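>>> Below: sequence and its predicted model.
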Amino acid sequence: MLTDSELHRWWIDPREYERHESRRGRRHAYETLDPVRTALVVVDMVPFFADNNAYVRGIVPHINLLATALRSAGGLVAWVVPAHAPPLGRTSSEFYGPAVCAVFTASGGTGPPRSRLWPALDAHPQDLVVEKSAYSAFFPGRSPLPERLAEHGINSVLITGTLTNVCCESSARDAATSGLRVLMIADANAARRDLDHNAALHTIYRSFGDVRTTAEVLGLIR
């Protein structure tokens, strides 16, 4: 187990950059953001994941920077925590086994959703806090997030949080399928290993959205 907070050594194969550059004439799909129509979506940043994963703790400063910048520019910050529910519904116990299913069901903690966030996160009273009962925060019927974002006229989402290759990737895929502009923040997502993290970034960049750094997105917001 890692002992200090750190960031993934993230990487996208240059061939993927070249592929998109040849198709659309530019490396990045989304070169501008309207902050007022942009939401920072922070997925599963709760003690269950942060306690034992230094990569998760390492992205907290980047998430806080993005949240502060987007709020200041009139955008929306949305914190998403796991509901007390098995993530695969009625097949969860069969798939994981009863003991692991029980652990995953309780991973979001207890109490009001806002109180369950990792304490180093800079959540403000005006921020949106919702639960999800599936891996994806955008799967129909499993979270109020899509409807709440629509109420705010959101057309772009910045995906951050953990795990990169599970809940964050699932959320990014479904958000893109619903017609939202998706930006996955490479140094504000965390997985268990660099390999897992980079595989998810590759998939998102190739087929579902853009992959940017915190610094790049701060530039787009400002």
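Received it, and whenever you're ready, just let me know what you need. Values in this document were obtained by computation on a predicted structure and should not be read as measured data.

>>> rest of the way, CA atoms for contacts and neighbours
Will do.

>>> show me what contacts residue 43?
Residues near residue 43 by Cα atoms under 8 Å, 6 or more residues apart in numbering: 79-81, 137, 159-162, 167-168.

>>> right, and residue 92 touches residue 101 too?
Yes: assessed by Cα atoms under 8 Å, residue 92 is found in contact with residue 101 at 6.0 Å.

>>> Give me the common contacts of the two.
residue 86.

>>> Residue 79 belongs to a strand, doesn't it?
Yes: assessed by DSSP: H, G, I helix; E, B strand; the rest coil, residue 79 belongs to a strand.

>>> residue contacts, it?
By Cα under 8 Å, 6+ apart, the contact set of residue 79 is 41-44, 127-130.

>>> isn't residue 205 right next to residue 211, touching?
Yes: assessed by Cα under 8 Å, residue 205 is found in contact with residue 211 at 5.7 Å.

>>> who has more neighbours, those two?
Neighbour count, other Cα atoms under 10 Å: between residue 205 and residue 211, residue 211 has more, with 25 against 21.

>>> need the contact list for residue 152.
Shown in contact with residue 152 (Cα under 8 Å, 6+ apart): residue 37.

>>> could you list every residue that touches the residue most central in space within the chain?
For the chain, residue 160 is the residue whose C-alpha lies nearest the centre (Cα atoms, centre = their mean; 3.1 Å). Residue 160 sits next to 40-43, 63, 168, 184-185, 188-189 when contact means Cα under 8 Å, 6+ apart.

>>> that older thread, switch the contacts of residue 43 over to CSV; also include distance to residue 200.
Shown next, in CSV, are these (distance: Cα to Cα, whole Å):
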residue, distance to residue 200
79, 21
80, 19
81, 20
137, 16
159, 12
160, 12
161, 13
162, 11
167, 11
168, 9
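
>>> Included below, for side-by-side comparison, is a second structure:
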Amino acid sequence: MAKMHQTGVSPALIDFMKKRRGSVHIYDSFDPAKTALIAVDMQNAWLMEGQPAYLECGPGIIPNVNRLADALRGAGSMVVWLRNMHSEAKLDAWSNFFDFFGPNRRERMVAALTEGNLGSELHADLDIRPEDEIVEKMHYSAFTRGSSDLEDKLRARGIDTVIICGVATNVCCESSARDAHMLNFRTVVVSDGNATGSDLLHTGALNGLFAMFADVMTSEEVLVRLETTVAHAAQ
């Protein structure tokens, strides 16, 4: 059985935020037509053993990501799969990205995330459909200047809510969630739909997001809210 993180938002922080804002969660419902699932960097580089950025807990989130994609797609929501890609433009525009890697890993990461290489491809176990959007990004955040055209695609569809899952919790997912919030998207991060290199990093990222940037929910909590909204609309 694939390994998953055993931690989420800390109970002490949940209690603190409940007292501060009057409830644990911010969002009780989702309008499917205005909601998008953003699956961040679910590529072989992070999800396939032997690849340079492999995350032990990465493959374990694939079933939850697929469940969310299926439910949201079926309700009429937008489903977006992000791909983190390397290029000469990235090497020129964001050279300090590589300061955080040793020379050997730097070369392996560049190779893995170059178009046409196995590491750059979305994992084979993902349930990607023809109607889904696949968007390439250049930076950790899909929303920062020059990273991708994701914001334009969301605005064109009238999206006001983004549900974020993928890898890595504390890097691309957290960066994208923070920027989404500051661009006025209602932002939800799925605790059991994100993964990173350790429980410590996972929990730290979720805590920071939950405090001021995003509602943090389990995949089941997201699905229950979606099902309730759809049921009410059908009455």
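Yes, it's here. In this text, all values refer to a predicted model and were calculated from it rather than measured experimentally.

>>> So after superposing, what's the score?
The TM-score (TM-score structural alignment, normalised by the length of the first structure) is 0.91; 218 aligned residues with a Cα RMSD of 2.0 Å.

>>> re earlier: most neighbours among the contacts of residue 43 of the first structure, which one is it?
Ranked by the number of neighbours (other Cα under 10 Å), these place residue 160 first, at 33 neighbours.

>>> quick one: what's aligned to that residue in the second structure?
Taking TM-score structural alignment, residue 160 of the first structure has residue 165 as its aligned residue in the second structure.

>>> Repeat that for residue 126 of the first structure.
Correspondence of residue 126 of the first structure to the second structure, assessed by TM-score structural alignment: residue 131.

>>> do the same with residue 73 of the first structure
Matched by TM-score structural alignment, residue 73 of the first structure corresponds to residue 75 in the second structure.

>>> ok, how many other residues are close to the nearest residue to its match once chain neighbours are set aside?
In space, and not counting its chain neighbours, residue 75 of the second structure is closest to residue 32: 5.9 Å by Cα to Cα, 6 or more residues apart in numbering. Residue 32 of the second structure has 21 neighbours, counted by other Cα under 10 Å.

>>> Now for residue 32 of the second structure: which residues touch it?
Contact analysis of residue 32 of the second structure by Cα under 8 Å, 6+ apart lists 72, 75-77, 226, 230.

>>> What about the contacts of residue 43 of the first structure, which are in strands?
Among the contacts of residue 43 of the first structure, DSSP state E puts 79-81, 159-162 in strands.

>>> What's residue 7 of the first structure aligned with over in the second structure?
Residue pairing (TM-score structural alignment): residue 7 of the first structure is matched to residue 4 of the second structure.

>>> Give me the neighbour count for its match.
By other Cα under 10 Å, 19 other residues sit near residue 4 of the second structure.

>>> mean shift between the lengthiest strand in the first structure and the second structure?
Counting residues, the longest strand in the first structure under DSSP E turns out to be strand 181-190. Superposing on the second structure and averaging over aligned pairs (mean Cα distance after the TM-score superposition for the first structure), strand 181-190 of the first structure comes out at 0.6 Å.

>>> Tell me which residues are up against that strand.
Applying Cα under 8 Å, 6+ apart, the contact partners of strand 181-190 of the first structure are 7-8, 10, 30, 55-56, 59-60, 62-63, 155-164, 168, 172, 175-176, 197, 201, 204, 208-214.

>>> In ChimeraX, select just the buried ones from these.
Buried residues among these (16 or more other Cα atoms under 10 Å), as a ChimeraX selection:
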select :7,8,30,55,56,59,60,62,63,155,156,157,158,159,160,161,162,163,164,168,172,175,176,197,201,204,208,209,210,211,212,214
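
>>> ok so, going back, the match of residue 7 of the first structure contacts residue 60, doesn't it?
Yes: in terms of Cα under 8 Å, residue 4 of the second structure counts as a neighbour of residue 60; the distance is 5.4 Å.

>>> hang on, the earlier thing: may I see the contacts of residue 160 of the first structure organised as a markdown table, with distance to residue 146 of the first structure added?
Formatted as a markdown table, those follow (distance: Cα to Cα, whole Å):
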| residue | distance to residue 146 of the first structure |
| --- | --- |
| 40 | 13 |
| 41 | 11 |
| 42 | 14 |
| 43 | 14 |
| 63 | 20 |
| 168 | 15 |
| 184 | 17 |
| 185 | 19 |
| 188 | 21 |
| 189 | 20 |
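
>>> So which residues of the first structure form helices?
Using DSSP state H, the helices of the first structure run over 14-24, 47-50, 54-58, 60-72, 92-96, 98-105, 145-151, 169-177, 194-207, 214-221.

>>> Show me the contact partners of the third one.
With Cα under 8 Å, 6+ apart as the contact definition, helix 54-58 of the first structure has outside contacts at 2-8, 45, 49-51, 161-162, 189-192.
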